[in-house]
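J.: what follows is a predicted structure for the sequence shown.
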Amino acid sequence: MDSAPLSQLEQRLIGHIQILYPHLDAGEFTRTCLSTFGLDPKTESPQPHRNIWDQSDTMLITYADTLRTDDEAPLTTLHKFVKTELAQCISTVHLLPFFPYSSDDGFSVMDYTSVKPSVGRWSDVSTLSTDFKVMGDLVINHCSSRSMWFENFKAGVEPGASYFYEASPNTDISNVVRPRTSPLLREVQTKAGVKHVWCTFSHDQVDLNFENPTVLLEFLSIIKLYLEKGIRWFRLDAVAFLWKTPGTPCINLPNTHEMIRLLRLMIEHYAPDAVIITETNIPNRENLTYFGNANEAHLIYNFSLPPLLINTLVTGSCDHLKNWLMRMPPAQQGTTYLNFVASHDGVGLRPTEGLLSEWELDNLINTMKRFGGKVSSRTTPSGEAKPYEINISLWDALSGSVSKGPDQWQFARFMCAAGIQLALEGLPAFYIHSLFGTENDHERVDNTGQFRSINRHIWNMDDLEHRLNTPTHHQKVFNAIRELIQIRRGQTAFHPNATQYVLHTGDKLFAFWRQSLDRRQSLFAIYNISDEPQTFNLAELNLIATDDWWDLITDNRYEDRMAHITLMPYQFLWLANKKGKKK
């Protein structure tokens, strides 16, 4: 009797496995993968090119323990705060790694299957997922040198003995691209003698060996656990470095893209509403490749936005931001950009390559240092140390200008950045400290010895609530950003996939046009990105004569199509022909 015909899922999975693991029996390993993942081979494929988001979606990025109170698990505290204060603004909560870890504030994972006891339990994550979509980190490139897997590696027993990428000290690593200055190979004493393991980031973060199919099976089991606990959005951390081939740059290799396609195939068949986001802090052209053909990441981080937007607002010229945006391709249906200006990491500088000159980059770096920032470096393949990221809170980064230093426009400049982030094509993601206008935490840097700690402040809830309920800049920022998000949620022209065209309005006015997918709402977003008043004529915008036009921010109506409009420093308009309801 002939065997049953292969399902579409099996056929597609076999195709990926044959590329990644040509030495395996692809059919047998496919069955093992599906069994490990608990997936019926006959599961129907989700409809392609679906937008699993709309203009009501905004993400919050936070550590599980950023908000702390006595006698309560931080995950519980966070859930209460987001549900009480942000339910009308936030749809998705990105929980940065909440697992037991040994360093790097969670990104040196010791155990992928448990929640760090000091922040809560799995039930807290599941409860949060009943009120919000939850994104979890899949720290897939490396794990902690203090993990059970690495202890087993040293002892020569499984699971772990074959889980890590090894190389000889004589291996050609001259072309390897890395984000750090530490030596790539770490010497380790094992039961079988001295071995050298690959450490892209730090010697406490040992790279996993995905050439071993058992490592893939381990991660399929981990992903299944996360899905069972309510996580539907997956951030693939540092995934660009996943596959290694000595003699190459060991970044963005074809097998890395193939692995992402395999993981997406499995995840979206298990949960059709699941979303894959790749974290690839690399030059813009390389970053765009992680969309694949709408079959890899659903979303990619818009890594060039933070440095270009900050540079725009401190220099008073939008030329680079405008030129970059004009060259950005519209995302295909079913994919979009994740627009952020601040995160738990620093402001990445590799995404400015080819966009800012060395002189302009030096000018930006020196300005951020004047505002209290730090600079982290990486080693190039030639051995040269180059700036990799600026470590600074967004509030302090926007405290002044290149030419004049700190000034009175800090709040206006900060809100201008939020206004641009919220209006651009894509889905906005706010780091929790951007909602509060948190300042540089130099004390935390001193305590940890890590520059990134400058933007990883821990808030005591009593202190935070006091500041949010009294006349402070924290209260002002928090209320203003929530108001903007609620306005955005009602505008179909702000759908992440709505049409966008950049306008030519000079270097002091940054402007673009958005149009809803059904073409019913047109919206012009116009920003004065300088510290001087700027005037423009409404006739420049070619407003549809038969429509009424309102500024969604002030609710002012504009009837005179020839009117001259003056925007004060960092003021902006969201000029629309139809007013969606604030939500």
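T.: Perfect, I can see it now. Fair warning: this is a prediction, and the values are worked out from it, not measured in the lab.

J.: only C-alpha atoms for contact and neighbour calcs from this point on.
T.: Noted.

J.: who are the contact partners of the residue lying closest to Gly346 once chain neighbours are set aside?
T.: Nearest non-adjacent residue to Gly346, counting by CA to CA, 6 or more residues apart in numbering: Asn391, 4.5 Å away. By CA atoms under 8 Å, 6 or more residues apart in numbering, Asn391 lies in contact with 345-347, 373-376, 451-452, 454-455.

J.: narrow these to those in strands?
T.: Assigned to strands by DSSP state E, the following of those qualify: 347, 374-376.

J.: quick check: buried residues in the helix or strand where Lys154 lies?
T.: Taking DSSP states H and E as the definition, one finds Lys154 inside helix 148-155. Buried residues in helix 148-155, counted by 16 or more other CA atoms under 10 Å: 148-154.

J.: spatially central residue in this structure, please.
T.: Computing the C-alpha centroid of the chain and ranking residues by CA atoms, centre = their mean puts Tyr301 first, at 4.6 Å.

J.: presented hereafter is structure B, for comparison with structure A:
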Amino acid sequence: MAVKNQVQLITYPDSMGGNLKILNNVLLKYFSDVFKGGVHILPPFPSSGDRGFAPLTYLMIEPEFGTWEDIKDIGENFDILVDLMVNHISGKSIYFQDFLKKGIKSEYSDLFITLDKIWEDGKPVKEDIEKMSLRRTVPYSTFKIEETGEDEKVWTTFGKTSPSEQIDLDVKSDKVKQLLKDFFVNFSKHNVKIVRLDAVGYVIKRLGTSCFFVEPDVYDFLDWIKKLADSMKIELLPEVHSHYSTQYKLAEHGFWIYDFILPYTILETLINKSSEKLCEYLKVRPARQFTMLDCHDGIPVKPDMDGLIDTKEARKLVDLTLKRGSNLSLILSEEDKSEDGFDVHQIRGSYYSLLECDDDAYLAARAIQFFAPGIPQVYYVGLLAGKNDVENVKKTGEGREINRHNFSLEEIEQSVKKEVVQRLLKLIRFRNEYPAFNGKFKVIHTDEDKIRLYWHKDDIYCTLFIDLKTNKSVIEYIDESGKIAQYLI
């Protein structure tokens, strides 16, 4: 199965109407000819936190969202992409609950990484931990085993609670490999066509390293899981937030990668009215990428943009986004911060709000995204030109909720009627249907305050022209009668 070179939607199972059945109805009613590339359904599985990203199992769908049959039904008309948190599973899962009861006597104990698998005596060494790329102050949690009353330390890369809710899996274990096989068999049975490997950069733990994207071990795991996915005609999309050179290594290994550089670069281009950095980047980036502007987290800054941004300039841009209502996710590890202390991990806010709800600027951003080689994904809030949900941030205390608004059916209906959304839908249809996007791409040299991107195939072509002074965008293309036509976005 090949990934379709057409636009995909990213949505939570409950963020467009409330559940999967309603999501299917919404897709068929409003977007049946829009998301020909498929739908990325953010984790619809039973989960103990992190809005689905701490799954208990992948063999069930959270009953509040629906059933596997609902997923299968959506898959009748749209290729489905789901996440597999390949690095960890929920502490509330049957596997870890059994381990909490019986400790190493549990039949599932080998799924997890007790510290004796890392340090012979099971005692963590401070010097080793200081070399690691940390997502928490220490990469393990202490749990009390019910039957023995003894404490057991287990590896937990992620998690905001103490002890963590997200328990790392030991990918070297045969039991974990069997579990992953079971999950893939189930995905295949229910029309899943693409699996995003979430947090795959953290799966290898080796002393003396950062325990992030440990080479060459990580490729051994990726090759194993790719063979598994290939046998079921499922495509893989590894998700790695890191310096762009890491992404490029994955691309060299034949994997699809995420273009985490594009969202910030497009924002910077539109705010600073300069296309220089964007055009240079578009000339050299790998083509086999999934592109996005917005997602359930935020716009990647560090470490994704390391070496590509001047931190003084980045600080100005970040300050401007804060004035426009965004909030920030910050780097925890001191050694991962810039020398001058710059520590912005992600800018969180709706892309539409970040561009001051300027329709032309927003459509220009989407046009650049759609013309960049790769598979474009549009996040549901961006699809509906949603604004920052500040109320939800106040209510939950979670900064990411600023861009995770749940739309009711009434709100969807109202949003679809908005001019900016109608213009976006027209642009998506053009991107899906115009044959030149399956040809060759070129950046055409132009003035710094303009952008000109070009696709051609056989005797047809389309050119995107953007005037950054006005944010007006025009596509010139060869129409069906062979004449030159213009489309004002």
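T.: Happy to help now that I have it. Since we're looking at a predicted model, the values are computed, not measured.

J.: would you pull the TM-score for this pair?
T.: Once superposed, the chains reach a TM-score of 0.89 (TM-score structural alignment, normalised by the length of the second structure), with 460 aligned residues with a CA RMSD of 2.1 Å.

J.: quick revisit: export the buried residues of helix 148-155 of the first structure as CSV, with columns for distance to Ile267 of the first structure.
T.: Converted to CSV, the buried residues of helix 148-155 of the first structure look like this (distance: CA to CA, whole Å):
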residue, distance to Ile267 of the first structure
Met148, 26
Trp149, 24
Phe150, 27
Glu151, 30
Asn152, 29
Phe153, 29
Lys154, 32
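
J.: who's in contact with stretch 66-77 of the second structure?
T.: By CA under 8 Å, 6+ apart, stretch 66-77 of the second structure touches 19-21, 24, 32, 60-61, 80, 190-192.

J.: I meant to write stretch 432-450 of the first structure there.
T.: 60-62, 342, 372-373, 392-396, 451-457, 473-475, 477-478, 481.

J.: distance of Trp149 of the first structure from Ala155 of the first structure?
T.: Trp149 of the first structure is 10 Å from Ala155 of the first structure, where distance means CA to CA, to the nearest Å.

J.: do the same with His142 of the first structure
T.: Distance from His142 of the first structure to Ala155 of the first structure, by CA to CA: 19 Å.

J.: show me where the stretch 401-550 of the first structure has its strands.
T.: 405-406, 427-431, 459-460, 499-502, 509-515, 522-528, 534-537, 549-551 (DSSP state E, counting those that start in this stretch).

J.: of all those strands, which one is nearest Leu265 of the first structure?
T.: For these, proximity to Leu265 of the first structure was assessed by CA to CA; strand 427-431 is nearest, at 22.6 Å.

J.: so where is that closest one in the second structure?
T.: Using TM-score structural alignment, strand 427-431 of the first structure corresponds to residues 375-379 of the second structure.

J.: and what of stretch 477-487 of the first structure?
T.: Stretch 477-487 of the first structure maps onto residues 420-430 of the second structure, going by TM-score structural alignment.

J.: on that earlier part again, write the PyMOL selection for whichever of the contacts of stretch 432-450 of the first structure are buried.
T.: This is how PyMOL selects the buried members of the contacts of stretch 432-450 of the first structure, with burial counted by 16+ other CA under 10 Å:
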select buried, resi 60+61+62+342+372+373+392+393+394+395+396+451+452+453+454+455+456+457+473+474+475+477+478+481
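
J.: now, the contacts of stretch 432-450 of the first structure that are in helices?
T.: 394-396, 473-475, 477-478, 481 (DSSP state H).

J.: any chance of the residues you listed in JSON lines, with distance to His196 of the first structure too?
T.: JSON lines is the format used below for those (distance: CA to CA, whole Å):
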{"residue": "Leu394", "distance to His196 of the first structure": "39"}
{"residue": "Trp395", "distance to His196 of the first structure": "42"}
{"residue": "Asp396", "distance to His196 of the first structure": "42"}
{"residue": "His473", "distance to His196 of the first structure": "51"}
{"residue": "His474", "distance to His196 of the first structure": "48"}
{"residue": "Gln475", "distance to His196 of the first structure": "52"}
{"residue": "Val477", "distance to His196 of the first structure": "49"}
{"residue": "Phe478", "distance to His196 of the first structure": "49"}
{"residue": "Ile481", "distance to His196 of the first structure": "49"}
